[in-house]
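Asks: Show me the folded form of this:
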Amino acid sequence: MSVVFLSTGPPTVNVEHLDALAESYGVSIDAREKEHYLHLLNGLDATSNAITSLPAYTDPRLLPAASTLPRTYEKLSGKPDKNPLNTWSHRTSITASNPSDVRLSRKTVVFKDNVSIAGVPLTGGTFPELLVGKPDYPVPGIDAVVVKRVLESGGVVKGSANCEHFSMSPLSFTSASGPVHNAWLKGYTTGGSSSGCAAMVAASQVRAWRKRHGLSSPSPSNNDEEELGESVDMAVGGDQGGSIRIPAAYAGIYGLKATHGLVPYTGIISLVPMIDHTGPMTMTLEDNAMMLGVLAGWDGMDPRCTPETPLRQNVPDYLGLLEAWRAEKDLKGDWTPQMAGKGLRIGVIKEGLEVVGLTSEVKSVITAAAEQFKAVGANVEEVSIPMHIIGPAIWTVATRPYMVEHGLQNRVTPYLQYAMPDVTPPVLNQKAFDLLNKHNPAVANMFFNSAFMNSKPDANQALAKAMGHVQQLRDAYDEVLKDFDVLLTPVNPKVGSKHPEYTMDVGKKMEPAIGATLNTCQFNVTGHPALSMPAGWGRTPDGPGMLPVGMQLVGKRFDELSIFKAAAAWEVGGKGLDRWNGQINWTASRSSVI
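Replies: The predicted model follows:
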């Protein structure tokens, strides 16, 4: 291999620098050889400077379409009169004048605030000093691929939704902008880290649910705008350990973590590429299927895509196929509350109902959901996958060594990609630690976790072993999925709790999140698709109200259609949010916690 170094100007690397580099490896260089190594280092430095001096290149495929310009925005964080649930980060309204199709025509869509929207500030749920080392947030010049596809399909981009600090919380009180409230019960978690996305879609769900059940807003003025604020039809969230599915469960909406690599992640702040997912969060199952068809397909830029990722023209019409399957069953007389699930095979993961912290309230809802699958004619069996219990440990060890380097410092991976050049977090120092410790100690803990894992003498061997067990875990699910269409687990281990009181006690801020991902993070490392959907209601553990409980349906990789079929058949027996006995005074419950 030949290497060519550009050499211009006087040398900048001196002997002291060379000695320091050598010492970092615990080696010494003979004085007679230093001249040669200095020459090579100075050549490299000159070459590096030549590249650094070049103007930045932006892939034209990511530039905003001219028909969507100019763009304006309004910052809504910190404006409770316009943003009562603190769901919005920045509001805008962007449409394409000549969309290529109309699948999302007039549908309003918001994006998690780690997704690039050209001309709109990007926060990542944190402070600008921690994201870019400056007092102002970066303003991207590109549209993430998911943004472009929503616009190309006729959707209305309404802006960015608040998210948790660096996407590192399964609950919704860590954002730099303050807590994001559950649309069903203000003051309670709506889940994270796609918290604003979930609550904003849920606000639309609340309005539709109340209308269906003849209930009104409990606000003093009986005005749900004052109570809920502006809402949207759909959202695009992000999921590295459950951050689409967990908030979808707490919020009573539908959230899909599609197969890894099916929906391009280009233009979105990463945590670790192996577990990065983005996907649809919607009011209905049908909207979720439709939106997946819009978002999915190879983009030619995301290294997370694989040879299994379909080209855009080969992406299944998930909604059309679902409707055709439903129509075929209806023609046979099978689309009934007794027969809709006929032919479907549902595996209830035994270990999913044994995770630490799973409450009897949630377990009873999931048990009832499994019974409903039986009632609609599906074949339901309990199945044991012992590795499911150790899955979170595998996820942890396989990702912790990279989490700071890639997720908190945006270190570019050695794969061709759009590298988010505007995200330039500084190195952790005392000032940064104090901010993190105050607002989200989980992020500060991640710095310590990553440094600790990488400092261990057997760090590489431990990581290699964890990677091997990722494959073993994937194989374990694949083996069981040979006999089942979908697997069933709970999503949230307990009914949503109140936001913790503001305190400097790290334990009180960390404790509520413990165990939240024990049924979700496994499928981030294995890459299987997983849908969170509302299965019923549970009483809150610390108040008089009720909040949604979600169930998770997991399918074979790149077989999202089977998940949609199973979910649709289950709902013929009654939708989760309509499993309501009508005896609870919702208005009183709500007013008592506001």
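Asks: For the rest of this, base every contact and every neighbour count on C-alpha atoms.
Replies: Noted.
Asks: Tell me which stretches of the stretch 401-550 of the chain form strands.
Replies: 486-490, 530-539, 546-554 (DSSP state E, counting those that start in this stretch).
Asks: and for comparison, fold this next one:
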Amino acid sequence: MSTSDSDSAVSLSGCSSPRPEETKELTLDEFRRIVFKHGLSLKPQDEEEYLFVVRDVEKMVEYVNDLPEYIDPRLVPSLQAQGRTYTVQSRDENPLNAWSHRFELKDTKAISAGLLRGRSVAIKDTVSIAGIPFTLGTQPYHLSKSTPYPIPTIDAPVVSRILAAGGVVTGTSTCENYCMSGLSSTSATGPVENPWLRGCSSGGSSSGSAVLVAINAVKSWHGKRGLPIEDLGEGADFAIGGDQGGSIRLPAALSGTYGLKPTHGLVPYTGIASLHPLIDHCGPMASSVRDVALLLSVIAGYDGIDPRMTPESPLRRAAPQYHVLLDQATTARQLRGEWTPSTAGKGLRVGVLKEGLEIPSLSPDVATVIRKAAQRFEDLGATVTEVSVGHIHHDALAVWAGVIRGQMHEVLLGNRAPDLLSHPLPNLTPPVPDQKWYETMTVSNPAVISALLTGSYLADTKRFGNGYRGKALMHAQQLRDAYDTVFEGVDVVIMPTTPFVAPRQGKHAGGGEGVMENFRAQAHLASNTAPFNITGHPALSMPVGWAPVDGGGEGKLPVGMQIVGRRWDELGVLFAAAAWEVGGFGLDDES
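Replies: Okay, here's the model as predicted:
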């Protein structure tokens, strides 16, 4: 058989679909370049036969590529998707730039009986909602070749569950460009402003979600003190955020609200834009501990689709009702007279992470607030001790990079599907990055360019081989084991969420900052948050006090404390947070 006869030969695949006219079959020259790339030399007969086999696989791939998309019935919108309408608000209506698109979705039957009972929910603009543009915080035509933004045909499970629980989805929240920033000045629509002090970052990448749940708290805080309340726009009772390196907890800390990164695999990530399956988390954000627990009850549990979920993940019908369990735990303490400022922490073992207070760029003022928060636990009757996992906590950012950086650009920029059975995002057809894309992104968010270039470099197997990622995964397991060992002696571990309070907004969204200035602005920001994305432990950020802005000047901004618990023990984390607040809410202490 000669290579010219291969089309008439019997196909090994059995696929007989016609080849699209615009698709060219693999040529002999192209095949030889592949062989040369691998440093091989084929005999003529072998060359012909291997080329035939490769072309046969090519036919199979082309056949599948020409099939229509399959949409899992579990992702079909429970409410009518046709005719869903939305608006993009003016800056007067959306003064903090926290909303991406406004609309209202609700199940009128569920509102009267569901857990959320008509309360409002904002959804991060990385989550599929049928009929609503999906922007990922980036510019038009970055995610779709044919339309400014893709329009999903599915509702992500977290959205369907919120609607079934009587929640009213009132819009999508602004997020950072490709979700690649821990600050809040990279979105294509402009900076997301901190509700406590405009001109300062609200944190990212779930920037809009944090701001929207903080708005009502800011208004209430000012109102109680008789202070003027500026126009912050409309907020939301709850929000959904996403977290791959701290993107729920960082904005919660900088915006003075509550955000939980659940245990990896507790909340389904199906229908949500991914950075990498190993670090993808979706979780609740709200203005109180109990509301975080309530929304977690609504969204937790296996969806039957997401490969991030494991045999440890609870089935949907068996998922804990965290708000009920939290209420039961606090009520039991109250009945025993142990829910007081001197007894609420009785029996609770709290570890203060030594390495968490040694991270680079840690503000002395932030460290003081966290030490004071630890003392609060002791005053409440808890046992407080210093704990340590050694230097591996400081190695975690390098391990995080080794695990995902070689693949993240393909997932983030190419919608690469997970390697396990899953339901990739439909309707997402990002074009290949080009010079125009580069010129836009190097101004808007250089971290995205870095992801592309770094990932391409790490793909050089002659330079790196494949072993570096395997070793990184080993050390990710080592980090998990180190924390699991710590949790044999304590119930929760605390540390600063961020090394400093909200910094002033960067200029890079307007083109005024260079590449390195962009990276310096958030250096070390995720030192205490990213480790738990690769270990999978649940971690909550809550406001526990105030620290000066940029070391002084205009006033103070909130400080977030991170409470980390055993994997699958979200209740323990939430209980510790609730107990701490028996001594008073963190933002009520203005000392």
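Asks: Would you pull the TM-score for this pair?
Replies: Remark: TM-score between the superposed chains equals 0.94 [TM-score structural alignment, normalised by the length of structure 2]; 570 aligned residues with a C-alpha RMSD of 1.7 Å.
Asks: returning to that earlier point: can you tell me which of the strands of the stretch 401-550 of structure 1 is packed in deepest?
Replies: When you average the neighbours per residue for each of those (mean count of other C-alpha atoms under 10 Å), strand 546-554 leads with a mean of 28.
Asks: Which strands or helices does that strand pack on?
Replies: Helices and strands touching strand 546-554 of structure 1, by 3 or more C-alpha pairs under 8 Å, 6 or more residues apart in numbering; DSSP states H and E, are helix 245-251, helix 360-375, strand 486-490, strand 530-539, helix 560-572.
Asks: nearest to residue 384 of structure 1, of the ones you listed?
Replies: strand 486-490 (10.9 Å; C-alpha to C-alpha).
Asks: Next, count neighbours for residue 73 of structure 1.
Replies: 16 (other C-alpha atoms under 10 Å).
Asks: thinking again about what came up before, right, so the helices and strands packed on strand 546-554 of structure 1: which one is the most enclosed?
Replies: Highest mean neighbour count of those: helix 245-251, a mean of 35 (counted as mean count of other C-alpha under 10 Å).
Asks: circling back: quick one, which of the strands of the stretch 401-550 of structure 1 gets closest to residue 51 of structure 1.
Replies: strand 530-539 (42.3 Å).
Asks: What does residue 557 of structure 2 correspond to in structure 1?
Replies: In structure 1, the residue matched to residue 557 of structure 2 (TM-score structural alignment) is residue 547.
Asks: Its match touches residue 185, doesn't it?
Replies: Yes: if you go by C-alpha atoms under 8 Å, residue 547 of structure 1 and residue 185 touch, sitting 7.4 Å apart.
Asks: The counterpart of residue 50 of structure 1 in structure 2 and residue 56 of structure 2, how far apart?
Replies: Per TM-score structural alignment, the equivalent position to residue 50 of structure 1 in structure 2 is residue 63. Plainly put, residue 63 of structure 2 is 11 Å away from residue 56 of structure 2 if you go by C-alpha to C-alpha, to the nearest Å.
Asks: and what of residue 224 of structure 2?
Replies: 72 Å.
Asks: re earlier: dump the strands of the stretch 401-550 of structure 1 into CSV; add distance to residue 407 of structure 1 as well.
Replies: Below are those laid out as CSV (distance: least, C-alpha to C-alpha, whole Å):
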stretch, distance to residue 407 of structure 1
strand 486-490, 28
strand 530-539, 23
strand 546-554, 26
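Asks: And those: which comes nearest residue 405 of structure 1?
Replies: strand 530-539 (27.4 Å).
Asks: so where in structure 2 does the closest one end up aligned?
Replies: Mapped onto structure 2 using TM-score structural alignment, strand 530-539 of structure 1 covers residues 539-548.
Asks: Relative to structure 1, what is the average displacement of that stretch?
Replies: Here stretch 539-548 of structure 2, set against structure 1 after superposition, deviates by a mean of 0.6 Å using mean C-alpha distance after the TM-score superposition for structure 1.
Asks: residue range for stretch 400-420 of structure 1 in structure 2?
Replies: Stretch 400-420 of structure 1 maps onto residues 405-425 of structure 2, going by TM-score structural alignment.
Asks: Where do the helices of the stretch 251-400 of structure 2 begin and end?
Replies: Along the stretch 251-400 of structure 2, the stretches classed as helices by DSSP state H, counting those that start in this stretch are 289-299, 322-335, 364-379, 392-414.
Asks: quick one, which of the ones you listed is nearest to residue 526 of structure 2?
Replies: helix 392-414 (8.2 Å).
Asks: which of the residues in that closest one are buried?
Replies: Within helix 392-414 of structure 2, the residues scored as buried using 16 or more other C-alpha atoms under 10 Å are 392-394, 396-397, 399-400, 402-414.
Asks: Fine, thanks again, bye for now.
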